[in-house]
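> below is the sequence, then the predicted model.
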Amino acid sequence: MFPAVLIVDDNKSIIDSLEGILSDDGFEVFHAYNGYEALKKIHTESPDIVLLDIWMPGMDGIETLKEIKKEYPHLPVIMITGHGSIESAVDATKSGAFDFLEKPLSIDRVIVTINNALNFRRLEEENRYLRKKSIEKHSVNGFSAAIQSLNRQIMHAAPSEASVLITGENGTGKELVARTLHHFSGRPEGPFIIINCAAIPENNINSELFGHDKGAFPEAVAKNKGKFELASGGTLFLDEIGDMNLATQAMMLRAIESKTFQRVGGGRTIHADVRIIAASNKNLATEIKKGNFREELFYRLNVIPVHVPPLRERKEDIPTLTQIFLSACAKDARNSAKSIHKDAMALLHNYDWPGNVRELKNLMERLHIMVPGDTIFANDIPHPYHVGENTQPCPGLFAIENLKEATQQFEIAFLKNKISLESGDIQAAAEKLGIDPGYVEDTIEKSTPKKQDIK
């Protein structure tokens, strides 16, 4: 299919000349003699590119350009200008024109500019397609009320330049939320840079974040840009921010407040336009009380708080998620996706998923590989996921004949489970349960055999 060109000019001889040349070059050509006619032709003929004269009676080229860009923002427009009106052409370029051509027209220049504009449009379309696929790949999937509420929060927060603090347990999809915020922000074409604060040794994190100059330390044999500088014009995602040391927290606070920083060992102040998104599976309010996190940094990051719910609070999403994960496995393996029998799905619903969505994804990958048939049945599900099937809340509970002792055993098992869900944080578990942390510690301590008690 040949590209379609719309020529808009009040000079018939120019239109006739361009139509003949472009038709000979393989283009499909339409024409209009004024701006109003041009807008109608765009609507009916859907051209791939517009050649638009600046000086026309009635609606001039600049006005026509603005109207085109309102309705068809991705349609490339090349302005045609007479001698002495270069300033107007530059203004038109600022209004969205791809380029401008000066009369008398050079045919070679016309063809080259049209081809450049069409190539640029193709690249834009490819980028939009890739961005759409990226959004689909990294979106938070599900139809539960909890996920719908989360997606509303994301859509409200994304266009803002304000910092976002994402909280939630490990495996809930905090990075997916951060990527979605970036994709729908005002800087989606900018870089999305991730730094995992828990994975970097304490003596290296300043260099990773802010870079270093040559000779800053023995291993610094060359200048190195840090993540903060690399993220300029885009988003910096600080994962596991609760594990950042206090000294680096102070440097991060200054960088966020001033939008400037210095490389390690350097004296030059560098400006960086960075949006900050942070995430933590820790209770930062608790960490502040413990003296492990700076309160002023917390308030800088927590401008827009977003909480990602655990999978156990959105179990109605499990069928959707399993289908997505199994389909992805099938695509990678280039075979058909497996289905899950209703009895197997019931087992997945009954499980509490301490590892959240990540655990479910890993299980689906395992089942896709290990189950030979096209359907995953209940007996294909590994035994740890058979909750409620010949199992008890805690081992031997129903064998205890004394109610008081059985109550104590259940309480111990219950508290241990809640502490486990909070990654061993007794304070956080006690806060969620609304009880005194000291009581939790005493109860767990009493249940732990002492050395002299072990025979």
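Received the coordinates, thanks. Numbers count the residues shown, from 1 in each chain.
> contacts, neighbours, all on C-alpha from now
Fine.
> other residues contacting stretch 334-350?
315, 318-319, 323, 326-327, 329-331, 368, 373-381, 385-388 (CA atoms under 8 Å, 6 or more residues apart in numbering).
> count of neighbours near the nearest residue to Phe143 once chain neighbours are set aside?
Sequence neighbours aside, Asp317 is the residue nearest to Phe143 in space, at 6.2 Å (criterion: CA to CA, 6 or more residues apart in numbering). Asp317 is flanked by 19 other residues according to other CA atoms under 10 Å.
> would you mind checking the contacts of stretch 334-350 for buried ones?
315, 318, 323, 326-327, 329-330, 368, 376-378, 381, 385-387 (16 or more other CA atoms under 10 Å).
> ok, which pair from these is furthest apart?
Ala330 and Val387 (27.6 Å; CA to CA).
> thinking again about what came up before, which of the contacts of stretch 334-350 fall within strands?
Within the contacts of stretch 334-350, residues falling in strands by DSSP state E are 375-376.
> okay, pairing it with this:
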Amino acid sequence: MSSLTVLVIDDEPNLVRSIQFSLNDQNIGLHAAYSGNEGIKTFTTLAPDVVLLDLGLPDQSGLDVLAQLKALSPDTPVIMISAHGDTRTAVKAVKEGALDYITKPFDIDELELLIKRCGEQQRLSKELRFLRSKQIHTQRIIGNSHNIQQLREMIEQIGNSAAKTILISGQSGTGKALIARSLHDIRFNDAPFIEINCAALPEQLIEAELFGAERGAYTGSVQKRDGLISLADNGTLFLDEIGEMPLAIQAKLLTFLENRVYRSIGGGKERKANVVVIAATNKDLKEAVDAGAFRADLYYRLNVVPISAPALSDRTSDIALLVNFFSEQFAKQEGCKPPIWSDDVISQLKTYPWPGNIRELKNLVERITILYPGQTAMPKHLPNEYKQNPASSRTEDSNYSSVVENKERELILSALSQCGGRKGLAAEQLGISRHALKRRIQRLHIDL
């Protein structure tokens, strides 16, 4: 880890010197301020990675200083230093924006670990802000691994080309739809992006969905229906799970791809559509061709400009960034603080094979955010299948979602009971907003 800059705001010079002496050889640069006003001034010029803030300062309260620091830089982690017996105020500080707190007298090794953990979180936050500041069409693709850098370069190159037909392949959950949307965003400023899942509709409906149908063209067709190709004119048509498209429809799609001309069902007039077609599949289409399940001519027509979405197991260095990104998203959605992911948990997640890829990781982060908001996520908090030696614990727990719901219901009912049924107090105890608590009560069908 590169050198961390830490600002200590505390009116006890002996304590500051003790911390400075203990951390001197830990690649941590420590700066001191002995009052709230001095601390705020130093903070604005120093821009530290981490702040240690005493709750009891001579000129103003630590909570007041915390509010000013968060207003200046909401993302800078602040660790509160509380006196013995002042835990209640420290917990209040965490609810008001502090990342964590430590109580005097504290173990210096514990403080060092806490500082480094906060510093790592700050580094990841900076990387996320950098990634988000990049061009809009790639800002949603999170990661800085070699595979992702190559993918971004390919998206840029293909998106700025004249390619009209693109094939994205990759395992389920690798973000193929996100790649398709990124390609669209590069080429078009304001144009339709129309998506269809080829596996979600029966054969007799896919043709009507794609090409449209005239009134009376088939049973139940009581009015003229515009197809998705028509709706996507001058934009992008995204065909997800193209490998599931029935053979009869494949032939009609091939005809359209050859000249961008089509006929609606029951229609006699040919229509043209200026459409970029992006197809995606989690299958090996070459194997499907060999098995007779996919047309060879359509495969070669689609595979002119191929893109491969990397599996999460091939880009494990991105896991920490992804986890923090999703944590922020779900915490905002739930109205709570994101969990703090310990180094042990991140290391453990990197050893997991991730058969469900990013979609599976996103689901896991959502569970941990719901169950442990604002807490440090430790290995013990992970479901069994994500713990060490995953090969011996790969048994799928089909009832896991109900276990999570039962645990969540238990926590909510316990908080409501302790708070006499007052939802505002219960929400505060759970570390979430009143609105988030109300939504969970409705979702879990809790009868009050």
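Okay, I see it. Nothing here was measured: the structure is a model prediction, and the numbers come from that model.
> what TM-score comes out when they're superposed?
The TM-score (TM-score structural alignment, normalised by the length of structure 2) is 0.56; 263 aligned residues with a CA RMSD of 2.2 Å.
> surely the residue nearest to Phe143 of structure 1 and Ser144 touch.
Yes. The pair Asp317 of structure 1 / Ser144 is scored as a contact, 6.1 Å apart, by CA atoms under 8 Å.
> from the buried ones among the contacts of stretch 334-350 of structure 1, pick the one nearest Ser88 of structure 1.
Among these, Ser327 lies closest to Ser88 of structure 1 (CA to CA), at 54.2 Å.
> what distance do you get for the nearest residue to the closest one once chain neighbours are set aside to Thr322 of structure 1?
For Ser327 of structure 1, ignoring the flanking residues on the chain, the nearest one in space by CA to CA, 6+ apart is Ala337 at 5.1 Å. With distances taken as CA to CA, to the nearest Å, Ala337 of structure 1 is found 11 Å from Thr322 of structure 1.
> neighbour count winner among these two?
Per other CA under 10 Å, whichever of Ala337 of structure 1 and Thr322 has more neighbours is Thr322, with 22 against 18.
> could you find the closest non-adjacent residue to that one?
Met364 (6.7 Å).
> counting neighbours, what do you get for the one you found?
Applying other CA under 10 Å, we find 24 residues neighbouring Met364 of structure 1.
> so what's it up against?
For Met364 of structure 1, the contact set (CA under 8 Å, 6+ apart) comprises 322, 325-326.
> which residue is nearest the centroid of structure 1?
Geometric centre of structure 1, nearest residue: Arg179, 0.9 Å, by CA atoms, centre = their mean.
> and the residue at the greatest distance from the centre of structure 2, how far from Arg434 of structure 2?
Of all residues in structure 2, Gly268 sits farthest from the chain's C-alpha centroid, using CA atoms, centre = their mean; the distance is 47.4 Å. Applying CA to CA, the value for Gly268 of structure 2 to Arg434 of structure 2 is 59 Å.
> how about the longest helix seen in structure 1: buried residues?
Ranked by number of residues, the top helix in structure 1 under DSSP state H is helix 107-138. For helix 107-138 of structure 1, the neighbour count (16+ other CA under 10 Å) marks 110, 113-114, 117-118, 121, 135, 138 as buried.
> check stretch 347-362 of structure 2 too.
In terms of neighbour count (16+ other CA under 10 Å), stretch 347-362 of structure 2 has its buried residues at 347-350, 352-354, 356-358, 360-362.
> what's the spacing between it and its chain's center?
In terms of CA atoms, centre = their mean, to the nearest Å, the centre of stretch 347-362 of structure 2 is set 13 Å apart from its chain centre.
> OK, contacts around Ile166 of structure 2?
Residues near Ile166 of structure 2 by CA under 8 Å, 6+ apart: 277-279, 302-307.
> where's it, which helix or strand?
strand 165-169 (DSSP states H and E).
> hmm, who's touching the helix or strand that that strand is followed by?
Downstream of strand 165-169 of structure 2, the first helix or strand assigned by DSSP H and E is helix 176-187. Here helix 176-187 of structure 2 makes contact (CA under 8 Å, 6+ apart) with 136-138, 140-141, 155-156, 158-160, 168-170, 193, 235-236, 238, 240, 278, 280, 309.
> so where is the next helix or strand after helix 176-187 of structure 2 in structure 1?
Note on helix 176-187 of structure 2: by DSSP H and E, the next helix or strand toward the C-terminus is strand 193-197. Counting by TM-score structural alignment, strand 193-197 of structure 2 lines up with residues 192-196 of structure 1.
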